[in-house]
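Chemist: no sequence for this one, just the structure:
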């Protein structure tokens, strides 16, 4: 519970206590006068007690409304709200990611004689190797970078305007070697390629997976995911969100 909510709760409890005391005082007044035998005075005092009670209730309600309104509009409240919203946005960071599953096809050709690479294309020394391997890339919008200056709140129209960092690759491509396929076409003096040689081609495969994921719109998907998650989150509180992304530096 926020300090604002706690203060509002305290104000309401004080009002309840004041109303309770008012009722007790009114009842005590009526009971005291009931012991007298002046019926006309008793009716007048009852009416007076009721009127006093009503006036006190009105005064207390006015005081409550004024106090709550002051709590909501006092200096620093808007800043605190913006700060709170910025913190909530930062906590959504893990939900604003997008993943791409790609398959890299890497082809490599070299010449080797007696286990040593050579530059000359001597017959029987050439080998073509083909590596097919799936990979995964993760992109996201790093909401932990959102600051208070990036959040603008229009309380009258219930609109939150956000400026978010652009999506970026947050996890470098990971390759699934358990599903790797290695093919080779070799000359007389060359052996067949194996998975170990596939590992040597892994860096090329990672670069290919990353490039293809970006070309297929992975970063745009991450930004769209961020818009959906944040929009859904703040709709629960009655706010519409308008999001823009920072321009490239």
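Modeler: That came through, no problem. These numbers come from a predicted model, not from an experiment.

Chemist: can we go C-alpha only for contacts and neighbour counts from here?
Modeler: Will do.

Chemist: Buried residues, the lengthiest strand in the chain. List them.
Modeler: Counting residues, the longest strand found in the chain (DSSP state E) is strand 97-113. For strand 97-113, burial by neighbour count (16 or more other C-alpha atoms under 10 Å) applies to 97-107, 111-112.

Chemist: how about the residues you listed in TSV, adding distance to residue 56?
Modeler: Below are the buried residues of strand 97-113 laid out as TSV (distance: C-alpha to C-alpha, whole Å):
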residue	distance to residue 56
97	57
98	60
99	63
100	67
101	70
102	73
103	76
104	79
105	82
106	84
107	88
111	100
112	100
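
Chemist: Just give me the closest of those to residue 170.
Modeler: Among these, residue 97 lies closest to residue 170 (C-alpha to C-alpha), at 8.7 Å.

Chemist: Tell me which residue is most central in the chain.
Modeler: The residue lying closest to the centre of the chain (C-alpha atoms, centre = their mean) is residue 92, at 2.1 Å.

Chemist: how many other residues sit next to the residue lying closest to it once chain neighbours are set aside?
Modeler: Spatially, and ignoring its direct neighbours in sequence, residue 92 is nearest to residue 143 (7.0 Å; C-alpha to C-alpha, 6 or more residues apart in numbering). When neighbours are counted by other C-alpha atoms under 10 Å, residue 143 registers 23.

Chemist: Residue 143 and residue 223, how far apart?
Modeler: Per C-alpha to C-alpha, to the nearest Å, residue 143 is found 11 Å from residue 223.

Chemist: What ranges does the chain have for its strands?
Modeler: Using DSSP E, strands in the chain cover 97-113, 116-117, 126-140, 151-154, 159-164, 168-175, 181-186, 240-245.

Chemist: try this one side by side with the last:
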């Protein structure tokens, strides 16, 4: 009895395996795919963290006497994230299967943009401070950090942050759509409409 059971089980297993591999992939409507892609791309797709050194210095004199002399040197971590800012502009068009049975999809994807920039206050490390006549206010710290943020956004863009974000978005969506059964995924990039 055992000898007949094992070959029968193996034959059944291979038949199930054969027929399950040959099944046609599930059909997904374009609007459902668009919703899924939009939800995925609500997350940032690339991030860089910069550690920047900030110097604040001010000196005031009255009749050759120094009345105010304040200096501070500190470092701070600034995080910049890029991704798809306007995911609602994503559209997907499904192409008919080719003669070979390959299913293709075209994804219209806005180019990546800077979506978040933040200074981590807990990372501030002060190297020296000199306060004579007047203390350095928190507002002066924040003003200088905000000025540095603007500089670092330009540095990040020049170093390719947006291109890396575009590539990551395409990899992420391409992998998702290939899992959904599409053999060929094409991308068309465009500037987003604000």
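Modeler: Received the coordinates, thanks. Quick caveat: nothing in here was measured; it's all calculated off a predicted structure.

Chemist: The strands of the first structure: which one's closest to residue 79 of the first structure?
Modeler: Short answer: strand 151-154, nearest of the strands of the first structure by C-alpha to C-alpha, at 9.9 Å.

Chemist: That closest one vs the second structure, average offset?
Modeler: Superposed on the second structure, strand 151-154 of the first structure shows a mean distance of 3.2 Å to its aligned residues (mean C-alpha distance after the TM-score superposition for the first structure).

Chemist: Tell me the buried residues in that strand?
Modeler: In strand 151-154 of the first structure, counting by 16+ other C-alpha under 10 Å, buried: 151-153.

Chemist: Looking at those, spot the one nearest residue 45 of the first structure.
Modeler: Nearest to residue 45 of the first structure among the buried residues of strand 151-154 of the first structure, with distances taken as C-alpha to C-alpha, is residue 153, at 53.2 Å.

Chemist: so what's the closest one up against?
Modeler: Taking C-alpha atoms under 8 Å, 6 or more residues apart in numbering, we find residue 153 of the first structure in contact with 82, 159-161.

Chemist: Aligned to residue 33 of the second structure, what sits in the first structure?
Modeler: By TM-score structural alignment, residue 33 of the second structure lines up with residue 85 in the first structure.

Chemist: Actually, residue 174 of the second structure.
Modeler: By TM-score structural alignment, residue 174 of the second structure lines up with residue 231.

Chemist: which of the residues in the lengthiest helix in the first structure are buried?
Modeler: Ranked by residue count, the top helix of the first structure under DSSP state H comes out as helix 39-73. Neighbour counts over helix 39-73 of the first structure (16+ other C-alpha under 10 Å) mark 42, 45-46, 49-50, 53, 57, 60, 64, 68, 71 as buried.

Chemist: can I get those in CSV with distance to residue 6 of the first structure?
Modeler: Output for the buried residues of helix 39-73 of the first structure, formatted as CSV (distance: C-alpha to C-alpha, whole Å):
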residue, distance to residue 6 of the first structure
42, 43
45, 39
46, 37
49, 33
50, 32
53, 27
57, 22
60, 19
64, 14
68, 11
71, 11
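
Chemist: And those residues, which is closest to residue 195 of the first structure?
Modeler: residue 71 (68.3 Å).

Chemist: May I ask you to confirm that that closest one is in contact with residue 6?
Modeler: No - between residue 71 of the first structure and residue 6 there is no contact under C-alpha atoms under 8 Å: 10.6 Å.

Chemist: which residues are in contact with both of those two?
Modeler: Joint contacts of residue 71 of the first structure and residue 6 (C-alpha under 8 Å, 6+ apart) do not exist.

Chemist: For the residue lying closest to residue 77 of the first structure once chain neighbours are set aside, which residues are in contact?
Modeler: Closest residue to residue 77 of the first structure apart from its sequence neighbours, by C-alpha to C-alpha, 6+ apart: residue 71 at 7.7 Å. Neighbouring residues of residue 71 of the first structure by C-alpha under 8 Å, 6+ apart: 4, 7-8, 77.

Chemist: which of the residues you listed are buried?
Modeler: Buried by 16+ other C-alpha under 10 Å: residue 8, out of the contacts of residue 71 of the first structure.

Chemist: Take the contacts of residue 71 of the first structure and keep only those in helices.
Modeler: 4, 7-8, 77.

Chemist: Residue 208 of the first structure pairs with which position in the second structure?
Modeler: For residue 208 of the first structure, the aligned position in the second structure is residue 151, judged by TM-score structural alignment.

Chemist: That concludes my questions; thank you for your assistance.
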